[in-house]
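what would the 3D arrangement of this be:
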Amino acid sequence: MFGSANSKVKLQTKYNKLMQEAYDLSTVNRKKSDQKRAEAEEIGQQLDELERQS
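Reported below is the predicted structural model:
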């Protein structure tokens, strides 16, 4: 139970970091911004899957 909650927190933190990086890059380098957003979306899907399992 705690492992699942701990992994959710880690994934959420990583998701937030990637989204912030994507936002910061959006005005400088659109391609890198899109890559960061894609990584964040993958993390988001993992978070959704964990929610469905709970």
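
C-alpha from now on. contacts and neighbour counts both.
Will do.

helix or strand: which one has Met51?
Heads up, residue 51 is Glu, not Met. helix 30-53 (DSSP states H and E).

tell me which helix or strand the residue nearest the centre of the chain sits in.
The residue lying closest to the centre of the chain (Cα atoms, centre = their mean) is Tyr15, at 2.1 Å. Using DSSP H and E, the element containing Tyr15 is helix 2-25.

to compare against the first, here's another:
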Amino acid sequence: MFNPFKKKSALENLQDKYKKLLAEAHSLSQRDRKAGDQKMVEAEEVGKQIEALRAK
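Predicted coordinates for the structure are as follows:
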């Protein structure tokens, strides 16, 4: 049954953060390439954390 109070796992939180950073990087890259690249670096770091959690 649907549980509205269920907390997200650490992996789900990181995946949401990763998607959000990629979207921000895309929108920023259209206006400010340097800021877009910085967001991509942040997204890559989160991606590495996701891979580390999956490897466990």
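
rewinding a little: distance check, the aligned residue in structure 2 for the residue nearest to the centre of structure 1 against Ala35 of structure 2.
Using TM-score structural alignment, the partner of Tyr15 of structure 1 in structure 2 is Tyr18. Remark: distance between Tyr18 of structure 2 and Ala35 of structure 2 (Cα to Cα, to the nearest Å) = 16 Å.

next, the angle helix 2-25 makes with the helix holding Glu51 of structure 1.
160 degrees (axes from the mean of the first three to the mean of the last three Cα atoms, to 10 degrees).

so how far is helix 30-53 of structure 1 off the chain centroid?
A distance of 5 Å separates the centroid of the chain from that of helix 30-53 of structure 1, by Cα atoms, centre = their mean, to the nearest Å.

next up, the contacts around the spatially closest residue to the residue nearest to the centre of structure 1 that is not a sequence neighbour.
Leaving aside its chain neighbours, Tyr15 of structure 1 sits nearest to Ala40 (5.1 Å; criterion: Cα to Cα, 6 or more residues apart in numbering). Counting by Cα atoms under 8 Å, 6 or more residues apart in numbering, Ala40 of structure 1 touches Lys14, Tyr15, Asn16, Leu18, Met19.
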